[in-house]
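[1] generate coordinates for the sequence data below:
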Amino acid sequence: MIVDDSALYRQSLRNLLREMPDVEIVGSAKDGVDALDKIEKLDPDLLTLDVQMPEMDGLELLKELKRRKLRSKSIMVSSLTSQGAEATTEALMEGAFDFILKPFGGNSEKNRHDLQCQLTSKINAFRQSIGQKPVSATGSAERPIPQGRGVAEATPQAAAACQAVVLGASTGGPSALKKVLPRLPDRLSVPVFVAQHMPPQYTKSLAVRLNDVSVLQVVEAEEGMIAKPGMVVLGAGGQQMRVVKQGNSFQVQLTDDPPENGVRPAVDYLLRSVTQATNGNALAVIMTGMGRDGLESCRQLKQQGGHVMAQNQADCVVYGMPKAVVEAGLAERILPLGKIAPAIVRHIKRSQRS
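    Okay, the predicted model is just below:
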């Protein structure tokens, strides 16, 4: 179902969606008030939901859907402005499935192509999410994987003190990070680096919102900044982030190196640098998201003596990135969201006693 206050944009989305196989458009609405009644009657699987609308905007509608416990998921449709970024970030933290950017500029063919690519990617991710089977109804932690792959019977003792934590996420990441970061204590003894797949401006808004709900300081990465213990550094959208050792500290560097796994910032790019900077004395946590970003760098981290955890299937919006490391036998623990922060803290404390 298409929800947008622009009749022209509703028609543009309708035309593109009609070209996609196995996509049925059950209706459209001009604002949130108009949409609510139709959603209850039509029960769509997925909404394209404009962020900024009169009467009731996209964020207000999303919260109302949550309050009424309606099952429809939402792809937010946002403009690349600071206001649009803030509202969309809030929506993602409230549980929106994902978002797409309204194309801008005078090239109509390019705009149409960009929008088509975004829609195809997000709808494919949604299809993957509804096609998956939960690992368990209770979301239990540390379930072994058939054929001897996946989580170890017990987490191995770290050979040396953990020096850094890396979190990697894509689709569903903002909501997941909102559940993990606030549970980390204010005296965390190592820095935390986060690669979340998002475009420029959006990572800034996400860092601000996560900082508001966390006891740790959460900042968007800046060139040359020193990552102090207890600081959470979120990779800036549109750039790659790497970490280098500077004496007893870690310095953040931002580059325009090409995307990896189709994304920038990429988990693989970040984690490779952290593995090198810490001589493998790091912990990686791979969270919800489509694709395989993080797989190869987790393999390298493990080869250097580091440690890997993964979010469990039942709690993932899309079980892609964690699934890749689990099926490769790299994940020592597979955890629901509520247990990730305590597991990070325990790992750091145990490693410091080694």
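
[2] CA only for contacts and neighbour counts going forward, please
    OK.

[3] got the contact list for the helix ranked longest in the chain?
    If you go by DSSP state H, the chain has its longest helix at helix 108-131. Helix 108-131 is contacted from outside by 16-17, 20, 75, 97-105, 290, 317-319, using C-alpha atoms under 8 Å, 6 or more residues apart in numbering.

[4] and the helix or strand that comes right after that helix, what does it pack against?
    Following helix 108-131 in sequence order, the next helix or strand is strand 164-169 (DSSP states H and E). Using 3 or more C-alpha pairs under 8 Å, 6 or more residues apart in numbering; DSSP states H and E, the elements in contact with strand 164-169 are strand 192-196, helix 267-277, strand 282-286.

[5] would you do the same for the sequence below? I want to compare the two.
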Amino acid sequence: MSSSSKIRVIVVDDSALVRSLLAEIINRQPDMQCIGTANDPLVAREMIREMNPDVITLDVEMPRMDGIDFLGRLMRLRPMPVVMISTLTERGAEVTMRALELGAVDFVAKPRVGLASGLNELAAQIVDKIRVAAVAQVRRAPAASAGAIVHPHAGGAAAAAPVAASPLLGRLSTEKLVAIGASTGGTEAIREVLVHLPADAPAIVITQHMPPGFTTSFAARLNSLCQITVKEAVQGERILPGHAYIAPGGRQFALAKSGANYVAVVDDGPPVNRHKPSVEVLFKSVAAHVGRNAVGIMLTGMGADGAAAMREMKDAGSYNYVQDEASCIVFGMPREAIAHGAADEVLPLAQIAPALVARLRGAGDRVHHRI
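    Below is the predicted model of the structure:
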């Protein structure tokens, strides 16, 4: 592969060791090249201007300018694919969620000890995420006013206010269930769906590809923004209306039936489609136990995880929404779901929550009419 066709990467990190290791990992790949390294964002800014990279990797915590401040400015002024190099700490997880909100494509969590061996063990993940970032659809981040809920991938428009609380399903809310799957770009796509749902929405189960240590912050952030309650799923707990349950990072999450109730199954099962948690695992259980009372939603992400199981859901009677290509950061999982014939509707991200609410209200109206 010629150097001109390689993915050109700039590494931004205040650690000389990390810069050296990441450059070495990148340069070992036949399809990418580290064209420069910078020890702080001010140096990086000049390098980006001069060298016009395809992707940058960006450390969260750096001197002179915080990585998050730099990312915010970069995504407003010169949007480009960014992979964050995060830390496996509670603070690191919170900052990483903010980075994804600002428009970073993805992140890698570097270990706190054994940095050299740890990063080399993560080499395959790092270069996979750089490849995904290189083809991701990155859009200019808006200049958000303080406290505003803004979707960084929606062309700069502030998100609409959440749907006003109103009776949605009545007794049907205990039977209906919404299952969501997502990967790259999914943290913000999931937020965009959930903030528009009323407090009495049916139970929602979610698998977002994410490593251990980050889903707690992800759930807490969503819970602070949504009318519904958002939490990590816990083994054996009852799945309740008005709640969204997120698969814990590094665990598999599925549903089971206990009498008339749905319950969470959270275990240390093997990876499926290379993922743990896997959308396939969750969607298969929804097909088996929820059937025609389910609504499926497939959002942005790389690969094919969950596509076959979403078709199983459809065959079992569910109604499925799939995010369209134009609004996806990465149109991988949605494309595969469509190819499997799993989609009932393919919609822009901003239209999925309104369509879901309208469909559920229609179901509630029909039940009320029968009564």
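
[6] circling back: is there a quick PyMOL command that grabs whichever of the contacts of helix 108-131 of structure 1 are buried?
    Selection of buried members from the contacts of helix 108-131 of structure 1 for PyMOL, criterion 16 or more other C-alpha atoms under 10 Å:
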select buried, resi 17+75+97+98+99+100+101+102+103+290+317+318+319
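
[7] which stretches of structure 2 form helices?
    Taking DSSP H as the criterion, structure 2 contains helices spanning 16-27, 41-51, 67-77, 90-102, 115-121, 123-135, 186-194, 215-225, 279-289, 307-315, 333-339, 349-370.

[8] now render those as JSON lines, adding distance to residue 59 of structure 2.
    Shown next, in JSON lines, are these (distance: least, C-alpha to C-alpha, whole Å):
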{"stretch": "helix 16-27", "distance to residue 59 of structure 2": "10"}
{"stretch": "helix 41-51", "distance to residue 59 of structure 2": "9"}
{"stretch": "helix 67-77", "distance to residue 59 of structure 2": "6"}
{"stretch": "helix 90-102", "distance to residue 59 of structure 2": "10"}
{"stretch": "helix 115-121", "distance to residue 59 of structure 2": "13"}
{"stretch": "helix 123-135", "distance to residue 59 of structure 2": "13"}
{"stretch": "helix 186-194", "distance to residue 59 of structure 2": "19"}
{"stretch": "helix 215-225", "distance to residue 59 of structure 2": "19"}
{"stretch": "helix 279-289", "distance to residue 59 of structure 2": "29"}
{"stretch": "helix 307-315", "distance to residue 59 of structure 2": "33"}
{"stretch": "helix 333-339", "distance to residue 59 of structure 2": "28"}
{"stretch": "helix 349-370", "distance to residue 59 of structure 2": "29"}
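
[9] quick one: closest of the ones you listed to residue 296 of structure 2.
    With C-alpha to C-alpha as the criterion, residue 296 of structure 2 lies closest to helix 307-315 of these, at 7.1 Å.

[10] how close does that closest one sit to structure 1?
    Aligned to structure 1 and superposed, helix 307-315 of structure 2 gives a mean residue distance of 1.2 Å (mean C-alpha distance after the TM-score superposition for structure 1).

[11] what angle sits between that helix and helix 279-289?
    Between helix 307-315 of structure 2 and helix 279-289, the angle comes out at 20 degrees (axes from the mean of the first three to the mean of the last three C-alpha atoms, to 10 degrees).

[12] ok, back up a step: with distance to residue 55 of structure 1 added, can I get the helices and strands packed on strand 164-169 of structure 1 in a markdown table?
    Output for those, formatted as a markdown table (distance: least, C-alpha to C-alpha, whole Å):
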| stretch | distance to residue 55 of structure 1 |
| --- | --- |
| strand 192-196 | 32 |
| helix 267-277 | 40 |
| strand 282-286 | 39 |
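
[13] without its sequence neighbours, what residue ends up closest to the alignment partner in structure 2 of residue 100 of structure 1?
    Residue pairing (TM-score structural alignment): residue 100 of structure 1 is matched to residue 108 of structure 2. The shortest distance from residue 108 of structure 2 to any non-neighbouring residue, by C-alpha to C-alpha, 6 or more residues apart in numbering, is to residue 85 (5.1 Å).
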